[in-house]
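[1] Sharing a model that was predicted from the sequence below.
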Amino acid sequence: MQAWQVHELGEPGEVMRLADVARPTPGEGQILLKVRAANVNFPDALMCRGQYQVRPPLPFTPGVEICGETEDGRRVIANPALPHGGFAEYALADARALLPAPDALDDAEAAALHIGYQTGWFGLHRRAGLEAGETLLVHAAAGGVGSAAVQLGKAAGATVIGVVGGAGKAAVARELGCDVVVDRREQDVVAAVKEATGGRGADVVYDPVGGPAYAQSAKAVAFEGRIVVVGFASGTIPSPALNHALVKNYSILGLHWGLYNTKNPKLVQHCHEQLTELAARGAIKPLVSERVPLAGAATAVQRVADGVTTGRVAVLPALQNGAAA
């Protein structure tokens, strides 16, 4: 089979190599899946660089989120068992952690329902307790993680303010349903949020960016607001001023979704049931901006790393030169 492999650490576009390799052999509790779609996530780029909390042994195949097919024909969602990741024709996964792919979504959309939407659901509902009528501020609202939070926020009855970088991403955020869109390249984010909320600020801030975005979050959060720290796509991990949180009465909430898979996997299953129901009634639908063949995976990962994509980029091994094989 064909699979992308990383033999040395560095930029994805430089260290990912497409090779002919043997199909992986399932270990105890694992299952072999035919990859129908694999979505590109920022952690894929971080793993290529050796900067992610999970560091698979070299050589490894990136790809942490797939829609796959079992030998008996079931369409499932899975997080591949590294080092045998999803940017390949076949991948391995924990047989107990498979989730049924929703009928309402195609392969690329189904794969995209997993990490980003699970993270959004846990962040907004489990951690922040978002309520209908509240205001939600989402950084990087046109990206893969942010776009999921926007849709989940709207489904929960919140007013959603999306922060983006550039006119093209602003248009995407509006199409996703943002009530207010702030272009950080053209506008003062804090002033724009205060103006949109009558000076009150956002009740919940969803931040997968860190760095300067977190500083804006602390200034734009409302009294008794909640800032959900999801990641650091900016590359900078901020150092919160705890005296500021004390004086302004807001909470800083961390979210590591992967921990729920080991600490409380039943919650992951419950979340998937909620997401499947939302997808069935059209309340959420993953934004898949590009679908590329397996040969385009390295370029796709590099583009996500460079922050020039919107929504999710899906790698479909069945595509050949952009057309279904």
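    Sure thing, it's come through. Residues are numbered from 1 along each chain as shown.

[2] contacts and neighbour counts: CA atoms only from here.
    Will do.

[3] tally of neighbours for Ala132?
    Here the number of neighbours of Ala132 (other C-alpha atoms under 10 Å) works out to 13.

[4] cool, and Leu259?
    As a burial measure, Leu259 scores 10 neighbours (other C-alpha under 10 Å).

[5] Use this one as the comparison:
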Amino acid sequence: MEAVGLNRAEALFRARAYYYQPDLPASRIGAEAAGVVEEVGPGVEGFAAGDPVSVLLIATGAMSVHGVYADRVNVPAHTLIRRHPSVDAVTGAATWLSYLTAYGALVEIGGLRPGDTALITAASSSVGIAAIQVANLVGAVPVAVTRTGAKKEQLLKAGAAHVVALDEDDLIARVGELTGGRGARVVFDAVGGPGVTRLAELVARDGTLIVYGWLDGRPTPLPANWPLAVYGFALPAVLDHEDRKRRATAFIEAGIRSGDLSPLVDRVFPLEAVADAHRHMEGNGQVGKIVLTVGRGEEE
């Protein structure tokens, strides 16, 4: 192991608020990482010792059994993604979960096209930043939503066409102004909870409201009587379909090569400071991905 990407799911998992529970007393934690193959087991094809790889665990229960907060891990071969030698470990640990989620939801499910508006909540998260970049690469207009104006300049620098700060702006009025009253073609929401009914008012006719997270924690009511599609997104919607998986992988790899897709790393901690890294994540001050490095010493 060389680097581990932190995700909000791990804080929820640790707090027993995730959609599956730790398999105690021997549960592990962590779903995304990068490193180098040391050895392959019998019957494994396509990978060999010395290969640089990323690791992505998404199956129910997988994190509990194969969690990647470690200096060495033994994981199923199907969780590996080949990593080009030019892609460093920090980037390799910060890419796949965020960009597969953003691309899969916005493009494969939402059908985002050039000129469409994509409204992105929790936009300073790693998935939010990925969604901004994916929307730009498609030719769409990413509108970032954030709780306070403190992150506005960082989000504009990250590529957002517009930023709506909930402590400064009226969300419905501002989105109406930005879209000429049409609403957003895709609303991409990480929060869930009762606020979903408000977001539904911002979706363009025949548009899509995609909910992929539950940061709110309260029940999420299903919007009624709006001419829109509502979709609960998780990565199997991409990875369990070979055509979608092939398109997503090609899109992300091409974007990384061209530099149009580039994970924004907020802060790097050594593995030994994982508790501090989780405190930083739960403080909600980050913009982009938090990464742990293995065997590199001091915090960056």
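    Structure's in. What do you need? Please read all numbers here as calculations on a predicted model, not as lab measurements.

[6] After superposition, what's the TM-score here?
    With the length set by TM-score structural alignment, normalised by the length of the second structure, the two chains reach a TM-score of 0.89; 284 aligned residues with a C-alpha RMSD of 1.8 Å.

[7] tell me what the one helix or strand Ala222 of the first structure maps to is packed against?
    Secondary structure assigned from DSSP states H and E places Ala222 of the first structure in strand 221-229. For strand 221-229 of the first structure, the contact count by 3 or more C-alpha pairs under 8 Å, 6 or more residues apart in numbering; DSSP states H and E identifies strand 202-207, strand 251-254 as packing neighbours.

[8] distance between it and the chain's centre?
    With C-alpha atoms, centre = their mean, to the nearest Å as the basis, strand 221-229 of the first structure stands 21 Å off its chain's centre.

[9] Report the aligned residue range of the second structure for it.
    Residues 203-211 of the second structure are matched to strand 221-229 of the first structure when aligned by TM-score structural alignment.

[10] how big's the offset between the matching stretch and the first structure?
    Per the superposition on the first structure, stretch 203-211 of the second structure and its aligned residues are separated by 1.1 Å on average (mean C-alpha distance after the TM-score superposition for the first structure).

[11] Spell out the residue ranges of the helices in the first structure.
    Ranges of helices in the first structure, per DSSP state H, are 12-15, 42-49, 107-112, 115-121, 144-155, 167-176, 189-196, 212-220, 242-248, 260-263, 265-280, 297-305.

[12] Distance to Gln2 of the first structure added to those helices, as JSON lines?
    Shown next, in JSON lines, are those (distance: least, C-alpha to C-alpha, whole Å):
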{"stretch": "helix 12-15", "distance to Gln2 of the first structure": "16"}
{"stretch": "helix 42-49", "distance to Gln2 of the first structure": "18"}
{"stretch": "helix 107-112", "distance to Gln2 of the first structure": "19"}
{"stretch": "helix 115-121", "distance to Gln2 of the first structure": "25"}
{"stretch": "helix 144-155", "distance to Gln2 of the first structure": "26"}
{"stretch": "helix 167-176", "distance to Gln2 of the first structure": "34"}
{"stretch": "helix 189-196", "distance to Gln2 of the first structure": "45"}
{"stretch": "helix 212-220", "distance to Gln2 of the first structure": "39"}
{"stretch": "helix 242-248", "distance to Gln2 of the first structure": "50"}
{"stretch": "helix 260-263", "distance to Gln2 of the first structure": "29"}
{"stretch": "helix 265-280", "distance to Gln2 of the first structure": "30"}
{"stretch": "helix 297-305", "distance to Gln2 of the first structure": "12"}
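
[13] Adding mean neighbour count and distance to Gly231 of the first structure, write these out as CSV.
    Rendered in CSV, the data for the helices of the first structure read as follows (neighbours: other C-alpha atoms under 10 Å; distance: least, C-alpha to C-alpha, whole Å):
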stretch, mean neighbour count, distance to Gly231 of the first structure
helix 12-15, 18, 19
helix 42-49, 23, 10
helix 107-112, 27, 18
helix 115-121, 24, 11
helix 144-155, 27, 10
helix 167-176, 18, 20
helix 189-196, 19, 19
helix 212-220, 20, 10
helix 242-248, 12, 19
helix 260-263, 12, 16
helix 265-280, 17, 19
helix 297-305, 23, 14
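
[14] Which one of these lies nearest to Leu130 of the first structure?
    Set against Leu130 of the first structure and scored by C-alpha to C-alpha, these come closest in helix 144-155, at 8.0 Å.

[15] After superposing, tell me the mean distance of that closest one to the second structure.
    Comparing helix 144-155 of the first structure with its match in the second structure after superposition yields a mean distance of 0.8 Å (mean C-alpha distance after the TM-score superposition for the first structure).

[16] Check which helices and strands that helix sits against.
    Contact analysis of helix 144-155 of the first structure by 3+ C-alpha pairs under 8 Å, 6+ apart lists helix 115-121, strand 135-139, strand 159-164, helix 167-176 as its packing neighbours.

[17] rerun at 6 Å
    In this structure, helix 144-155 of the first structure packs against helix 115-121, with contacts taken as 3 or more C-alpha pairs under 6 Å, 6 or more residues apart in numbering; DSSP states H and E.

[18] so the helix it packs on corresponds to what in the second structure?
    Using TM-score structural alignment, the residues of the second structure aligned to helix 115-121 of the first structure are 97-103.

[19] burial measure for the alignment partner in the second structure of Asp94 of the first structure, as a count.
    Across the two structures, Asp94 of the first structure finds its equivalent in Pro76 of the second structure, going by TM-score structural alignment. When neighbours are counted by other C-alpha under 10 Å, Pro76 of the second structure registers 14.

[20] Check Ala323 of the first structure too.
    Look at Ala323 of the first structure: counted by other C-alpha under 10 Å, it has 10 neighbours.
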